[in-house]
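Participant: Below are the sequence and a predicted model for it; my questions follow.
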Amino acid sequence: MRILVTGGAGFIGGHLAESFLRDGHEVTVLDSLEPFYAEGIKQHTLNVHRQVAAKTDVEYRFVEGDVRDIETVQNVVRGADIVVHQAAQAGVRESVDNPRKVTDINIDGTVNLLEAAKEADVERVIIASSSSVYGKPQSLPYKEDHPTEPVSPYGVTKLTQEHMARVYTELHGLPTVCLRYFTVYGPRMRPNMAISNFVSRCVNGEPPVIYGNGQQTRDFTYVADVVDANRTLLESDAADGDVVNIGSSDNISIQALAETVRDQLAPELEIEYESAREADAEYTHASVEKAGELIGYEPSRTIVEGVSEFIEWYQANREWYEPLVRS
C-alpha cells in the first residue's frame, strides 16, 4: 500500500510513518519542518524513518513542503492509496497569539489536501482532529455527539476540518475519517507538553511547574494507541464519514500527574504554581465506546503506566533528546 503522511516528521505523524514502514508499506512524508519546536527532534525522526526503510527494503520518500502549497500537495497525493493527514499548526496558545496562521495551515491546507485526494481518487483520508473541538464540558466523558463549542482558534480549525471532511464524503464520495485525539504523549513528544516538561525538570532537580491550581484533568493518550487506530483504518471502512474519539478512557489531574512524575524521579522537590494559561481546556475525558465498536479500539495503557514508560524512554534517550527539550 502507498501511504502519504502529512506532518510525518512531527510527533504523531513520525510514529505513524515509522509503523507503516515496519509493516512494509511504501511511505511518503510531507512536512514543512516548521520550527514550532526544536527541529532536531524532527530530524531524528526522519533518520529513524530512513533506517527502518533500509532495514525493511521498502520505498520511502521525504518531501519538504507545505500543505498550503497546492501544487506540492497535488504532487504528493498523486499515486497514494491512503492519505493520513497529521499536518497542522499545533498549540492552543499559539493559535490565540496567531489565529491567522493556524487558520491558513489547518483549514486552507486541509481543503488543498481534500481537493487533491478527490482528484486522485484515493481510497481514504484519515484526518487528525482533536478533543479541543468539544470546549466546555456539559457532561463527561465526552461522547462524539457532545456539543462542540471550542474555546480556542485551534479548536475551531479542527472542527472546521471535520465539517470539510464530512462534506467531501457526502458530496464527492471521498471516504474520510476524523480521529479526535486526546492529548497524545510518548517517545519523541513535543517538549512543551506537561509530561515532557515535568520529566525534564525533575530529572534536572528542578521543581515541576503547574499553570493554575492543578485541579484541571486530562485524558492523556499513549502514542502507540493512536498508531494502532490509524493502522486499523488503513483497511477498514467501518468509520468512513464519521468522527471517532481516540483517548485512554482514563484521566488524571495535572496535580496528580506532576506528583506521579515527581515521586518517581525526585520526591524531595516541591511543586510550584503559576497563573493559568488562557484557552486551556479545564477538563478532558474521552468515551472510546464508539471507537471500540467500529474499529475494535482498546487503550493499551493507563496514564500512570504510560507515564512510567515515557520516563524510562526519556532516561534512555536523554543524551540527544534532553538538549532539544530544554533549548
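Facilitator: Received the coordinates, thanks.

Participant: going forward, measure contacts between C-alpha atoms and count neighbours the same way
Facilitator: Noted.

Participant: need the contact list for residue 253.
Facilitator: With contact set as CA atoms under 8 Å, 6 or more residues apart in numbering, residue 253 has these partners: 214-218.

Participant: make it 6 Å
Facilitator: Residues touching residue 253, when contacts are defined by CA atoms under 6 Å, 6 or more residues apart in numbering, comprise 215-217.

Participant: from these, which is closest to residue 121?
Facilitator: Distance from residue 121 was checked for each of these by CA to CA. The minimum falls on residue 217, at 41.5 Å.

Participant: Give me the nearest residue to that closest one, chain neighbours excluded.
Facilitator: In space, and not counting its chain neighbours, residue 217 is closest to residue 253: 4.0 Å by CA to CA, 6 or more residues apart in numbering.

Participant: same deal with residue 121?
Facilitator: residue 174 (7.5 Å).

Participant: let's bring in a second model and compare:
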Amino acid sequence: MDRELACLRVTAVVIGRKSQGDPRVSQRKPKVLVTGADGFIGSHLVEALVRDGYDVRAFVCYNSLGSWGWLDNPASDVVNAFEVVSGDIRDPHGVANAMKGCDIVLHLAALIAIPFSYHSPDSYVATNVTGTLNVLQAARQLGTSRVVCTSTSETYGTAQFVPITEEHPVNAQSPYAATKVAADQLALSFYHSFETPVAVLRPFNTYGPRQSARAVIPTIIGQIAAGKREIMLGALSPTRDFTFVRDTARGFIQAMNCDAALGRATNIGSGFEISIADTVDLIAEAMGVDVQVSQDPERIRPSGSEVERLFAGTAVAEKIFNWSPEFGGRDGFVRGLRETAEWFQDPANLKAYKTDRYNI
C-alpha cells in the first residue's frame, strides 16, 4: 500500500463507521483519549490535538485536590476546548469507562522517574505494566480503532551500535526500563494475538516547558533560574538524543494516523547526540551565565544501571509516517533549550519546582 494512503486510512475508517446517512459528520475528526494527559508530554499532546481539530478527552490521575496537573493552566487558545476525566490507570473499570466513545487512545500514563523505580519497583509494575494491560483489554472489548502506547529509549539500554534502530536489542538496565519493555511486549502481543490495532512509539529523551525536575535539563535550568551558579548533577559523560516536546507530540499524531505503524515499535528522536556535560555548557550559554558543576553522589545511578549512550535512528518514522524533527540537530537543540529556559525563568512557572532539592 502507498505510504500516504496507509497513513490516512485509519481516519477514513473511523469517520466512515460513524457517518452513515449524514455527510456533515463525515468531515469530523476522530475522538481521541489521552491517558497521562496531566503530565508533561500529555498536556502538550492535548493542546496539539485540539489545535488540529480533534475531539479530545483527557484522562488525568485522580487526586483529592481536583488538580488536572499541567492542564489546570493550558495554553489560552485551548481553554475549555477539551473534556477531562479523572481516574487511575491501574483501575480497569475506570480505564474502560474513560475509553468508551473514543476512536483512538494515546496511552502516556506511566511512572517514569528512574531513581524512584529503584525505591518502589512494585508501583512501576502496577502502573506501567498493569495500566497498559487495562488499556489493551478495554481496547479489545470496545473495538477501539487505534491505540498508540508510549515506550522509551531506555528500553535499549546503553547503545550497542549507533544510530539505535528499532532492530537494536532491548536491554533494560533499571526497573523502570524493565516495566516499559514488558508494556511494549504486551502491546505488540495483543496486535499479534487478537489483531488489536496497536502501535508503539519510542521517543528519545523528550524535553521542554513543563518537564518534571526529575529530568536533567529542568534540573540544570531550574537551578540556574533560581540563581545558583554551582550546579549539582549526577554523571556527566553519558550522551543523550534530546527531542523537543512539540516534535514528540507531533510524532504521536502522525503515528496514530498511520496503518504502517501497527504492530511495531517506532523511534523518534532529534538526530543529535550530546553529553550531559556539553548540555550544561549549551544551557549556560543560552541563559547568559557561567556555571560550575559539582557531582552529587546521591544523583549517580548504580554503575550497571547507567545508560551511557543513546542516539536515535529515525529512518522508519520518516519512511512510514513522514515524521522528522523540527528541532533537530545542534541548532534545533539550542532553539529548544532557549524556549525551555525562557519558560522556566518565568517566576510563575519556576515556583512550581523545588530547585533546592534532589527530586527522584
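Facilitator: On my side now, so go ahead. A quick note: this is a predicted structure, and the numbers were derived from the prediction, not measured.

Participant: Any chance you could compute the TM-score here?
Facilitator: Taking TM-score structural alignment, normalised by the length of the first structure as the basis, the two superposed chains have a TM-score of 0.91; 316 aligned residues with a CA RMSD of 2.0 Å.

Participant: related to what we said a few turns ago, mind giving me the PyMOL command for buried ones among the contacts of residue 253 of the first structure?
Facilitator: The buried residues among the contacts of residue 253 of the first structure can be selected in PyMOL (16 or more other CA atoms under 10 Å) with this line:
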select buried, resi 216+217
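
Participant: Now distance to residue 201 of the first structure and secondary structure too, for the contacts of residue 253 of the first structure, in CSV please.
Facilitator: As requested, these are exported to CSV (distance: CA to CA, whole Å; DSSP: H, G, I helix; E, B strand; the rest coil):
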residue, distance to residue 201 of the first structure, secondary structure
215, 20, coil
216, 20, coil
217, 21, strand
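
Participant: which of the contacts of residue 253 of the first structure line up with contacts in the second structure?
Facilitator: Shared contacts between this structure and the second structure among the contacts of residue 253 of the first structure (both residues aligned by TM-score structural alignment, their matches' CA atoms under 6 Å) comprise 215-217.

Participant: Name the nearest of these relative to residue 141 of the first structure.
Facilitator: Checking these against residue 141 of the first structure by CA to CA gives residue 217 as the nearest, at 11.4 Å.

Participant: quick one, what contacts whatever residue of the second structure lines up with that closest one?
Facilitator: In the second structure, the residue paired with residue 217 of the first structure according to TM-score structural alignment is residue 239. If you count contacts by CA under 6 Å, 6+ apart, residue 239 of the second structure has them with 274-275, 309.

Participant: Kindly recompute the last result at 8 Å.
Facilitator: Residue 239 of the second structure makes contact with 273-276, 308-311, according to CA under 8 Å, 6+ apart.

Participant: Then residue 4 of the second structure?
Facilitator: Taking CA under 8 Å, 6+ apart as the test, what residue 4 of the second structure contacts is residue 321.

Participant: just residue 225 of the first structure next, same as before
Facilitator: Contact criterion CA under 8 Å, 6+ apart gives 298-300 as the residues in contact with residue 225 of the first structure.

Participant: Could you pull out the helices in the stretch 51-200 of the second structure for me?
Facilitator: Under the criterion DSSP state H, counting those that start in this stretch, the stretch 51-200 of the second structure carries helices at the ranges 92-99, 114-119, 121-124, 131-142, 175-194.

Participant: Just give me the neighbour total for the residue nearest to residue 24 of the first structure when sequence neighbours are not counted.
Facilitator: In space, residue 24 of the first structure comes closest to residue 58 once its chain neighbours are excluded; the distance is 6.1 Å by CA to CA, 6+ apart. Residues near residue 58 of the first structure, counting by other CA atoms under 10 Å, number 16.
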